[in-house]
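Visitor: Please work out how this folds:
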Amino acid sequence: MKPETRKAGRPPQDASHRLARAHRVLDTAADLVLRWGYDKTTVEDIARRAGVAKGTIYLHWKTREELFAALLRRERVEMMTEVRRRIGDGPATLRDLLRLLASELLGRPLMRASILGDSEVLGRLTRQKRDGAAGTELGGDFQTYLGTLRRHGALRDDLSPAEHVTVLISVLYGFLIVSPMMPAGYRPPDERLAELIADAGGSAMEPAGPAPADVTGAVTLATLEYVDAAVEAAQRKLRVSLGFEEFKEFEKNEENEENAR
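Guide: A predicted model of the protein is given here:
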């Protein structure tokens, strides 16, 4: 019997090849946008440097904006995955989380440009997403996390939930924005800056005095649950941006068709 050929327009059946190609394109896009900036980086540039046809890129993403959205989503996955690795199994306080988040942000130029709305790097891509963007890198579960800490007495109860978020975002953005403006001799290394961010945020949000042992355990559990949820959410969004959910649906349909024959 003559083997059936794949219908035109369907995704390739080799998922690993498709995924590897997508990541190669994103690697190239990251290199070029950090070198030239988003506004000067074209799909043609990316295709040529990645060694693929321009049309191949459009098989993965319909627009340049979608491509760079996938790039930033991948950066977030890598950032949160590394935060989770560095936390380990705890103990993990709010200060630990802030220090690791700040450390990873400082070490990732694309994430730093995204959170600060750096138009020199990300151009009009940041201008399009700037309104209401403050704090989005923390994820939608962050307020739930802070609420859990508050219930366990691990946050000041004289501040409202909204005020806790305001304090935290102000500390994070304040340090990230001001540090590059300081004279060279006053700029701390990135790891020290991350410690200063964590100390300032913790001092402003946590009650005075050491926490009881049972509270420390509850805070560690809440911190790990938040980071795990953030990693999962970031991975889910990235899979959509890479077209992987579409590919899995295609494979499922192919399997159903095969079983029906």
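
Visitor: going forward, measure contacts and count neighbours with C-alpha atoms only.
Guide: Fine.

Visitor: All the strands of this structure, in order from the start?
Guide: Counting by DSSP state E, the chain forms no strands at all.

Visitor: Find the centremost residue of it, please.
Guide: residue 76 (1.6 Å; Cα atoms, centre = their mean).

Visitor: in the stretch 151-261 of the chain, which spans are helices?
Guide: Taking DSSP state H, counting those that start in this stretch to define them, one finds helices in the stretch 151-261 of the chain at 161-178, 190-205, 213-241, 244-260.

Visitor: structure for this one too, so we can compare:
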Amino acid sequence: MLNKRNIDQINDSGQLVIPARQPVPERITESLPPHSKRLKKEDQILNSAQKLIIQYGFDKTTVEEIAREAGVSKGAIYLHFPSKYAILDRLVERETRKVLEDLIQHLDADSRGYTVFNIYKFSVRALLHNPFLAAMYTRDRKTLGEYGTRLMSGEIGRAGMNFSADFIRHFQHAGMIDPDVNPEVLGHIMTGLKYGLAGMSAVEISPEKLEAISDLTGEMFQRAFGREDGDQAAAQAALKEMFAAGLSLLAQLQTEQKRSAS
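Guide: Predicted coordinates:
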């Protein structure tokens, strides 16, 4: 049925003109709670938990203390996380994802690209500048408690943060590492030295000296075993694939850990 409004919208050819859909008024969209607000609150809680866990250890940190540090109620904590263990799970996942994403960004931006030197340098620097990450890597029981130590032991340590034999093989196939090198042996050497450097972050050595040590160690690996004329695209794809597998494994182990703890 045509009313006056319809008639006004009929063109010279007798066709009804459907007006363009108008955007939602700004005042309405502003009243909708954005998803980012929830993520921001979660990050606020996680940052506070991370600070307290580094300072006092996971076992001695309570939900009440996390709430107080974050400036929220205890009930607000449970709106985002069902337990203190869930907070640690999320922290481990967040910091693991962050270091992997940062590593990719650094490698993409650096002129030497995906060389052994760069991967070693940037991954060690990430540990030196993040005490929680260093505790994850060294499986520091004082910081992570028994729950966190079990979570970081075994497969996740090999898949997510170590220079595994698979990592070496992938980069050998990409032409970035000498194909004659034994992958298992080189992986153990690189991981052991990285572990030692992460532990040195607790000693009174300046960050600048630690970075210089890690850079020199990476350069030694590059000169002895690395190649700079390999397939950078293949190396990048392999690294991203391994990181994705590591994050997937982390989620799986977190689920198994929850089942065993219940």
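
Visitor: Now the TM-score, please.
Guide: Counting by TM-score structural alignment, normalised by the length of structure 1, the TM-score of this superposition works out to 0.68. Behind it: 218 aligned residues with a Cα RMSD of 3.5 Å.

Visitor: closest one to residue 41 of structure 1 among the helices of the stretch 151-261 of structure 1?
Guide: Evaluated with Cα to Cα, the helices of the stretch 151-261 of structure 1 place helix 213-241 nearest to residue 41 of structure 1, the distance being 19.4 Å.

Visitor: got the angle between the closest one and helix 244-260?
Guide: 70 degrees (axes from the mean of the first three to the mean of the last three Cα atoms, to 10 degrees).

Visitor: Run through who's touching stretch 139-149 of structure 1.
Guide: Identification of contacts with stretch 139-149 of structure 1 by Cα atoms under 8 Å, 6 or more residues apart in numbering yields 155, 161, 165, 219, 222-223, 226, 229-230.

Visitor: what's the distance between the aligned residue in structure 2 for the residue nearest to the centre of structure 1 and residue 175 of structure 2?
Guide: Aligned by TM-score structural alignment, residue 76 of structure 1 pairs with residue 96 of structure 2. Distance from residue 96 of structure 2 to residue 175 of structure 2, counting by Cα to Cα, to the nearest Å: 27 Å.

Visitor: before we move on, what about residue 202 of structure 2?
Guide: 36 Å.

Visitor: between these two, which one's more packed in?
Guide: Each of residue 202 of structure 2 and residue 175 has its neighbours counted (other Cα atoms under 10 Å); residue 175 has more, 20 against 11.

Visitor: my guess is that one meets residue 229, correct?
Guide: Yes - contact criterion Cα atoms under 8 Å: residue 175 of structure 2 and residue 229 qualify, at 7.3 Å.

Visitor: In contact with residue 246 of structure 1, which residues are there?
Guide: For residue 246 of structure 1, the contact set (Cα under 8 Å, 6+ apart) comprises residue 240.

Visitor: ok, back up a step: ok, of the contacts of stretch 139-149 of structure 1, which come out buried?
Guide: Buried subset of the contacts of stretch 139-149 of structure 1 (neighbour count, 16 or more other Cα atoms under 10 Å): 155, 161, 165, 219, 222-223, 226, 229-230.

Visitor: Redo the residues you listed as TSV? Include distance to residue 44 of structure 1.
Guide: Output for those, formatted as TSV (distance: Cα to Cα, whole Å):
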residue	distance to residue 44 of structure 1
155	51
161	47
165	42
219	49
222	46
223	43
226	40
229	37
230	34
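
Visitor: Looking at those residues, which is nearest residue 19 of structure 1?
Guide: Using Cα to Cα, those come closest to residue 19 of structure 1 at residue 230, 22.1 Å.

Visitor: How about that closest one: what's its closest non-neighbour residue?
Guide: residue 139 (6.3 Å; Cα to Cα, 6 or more residues apart in numbering).

Visitor: Likewise for residue 12 of structure 1?
Guide: Closest to residue 12 of structure 1 by Cα to Cα, 6+ apart is residue 18, at 7.0 Å.

Visitor: Could you check which residue of structure 2 pairs with that neighbour?
Guide: In structure 2, residue 18 of structure 1 lands on residue 38 (TM-score structural alignment).

Visitor: Around that match, count how many other residues there are.
Guide: For residue 38 of structure 2, the neighbour count with other Cα under 10 Å is 12.

Visitor: likewise residue 83 of structure 2?
Guide: 13.

Visitor: again, but for residue 176 of structure 2
Guide: Residue 176 of structure 2 has 25 neighbouring residues, counting by other Cα under 10 Å.
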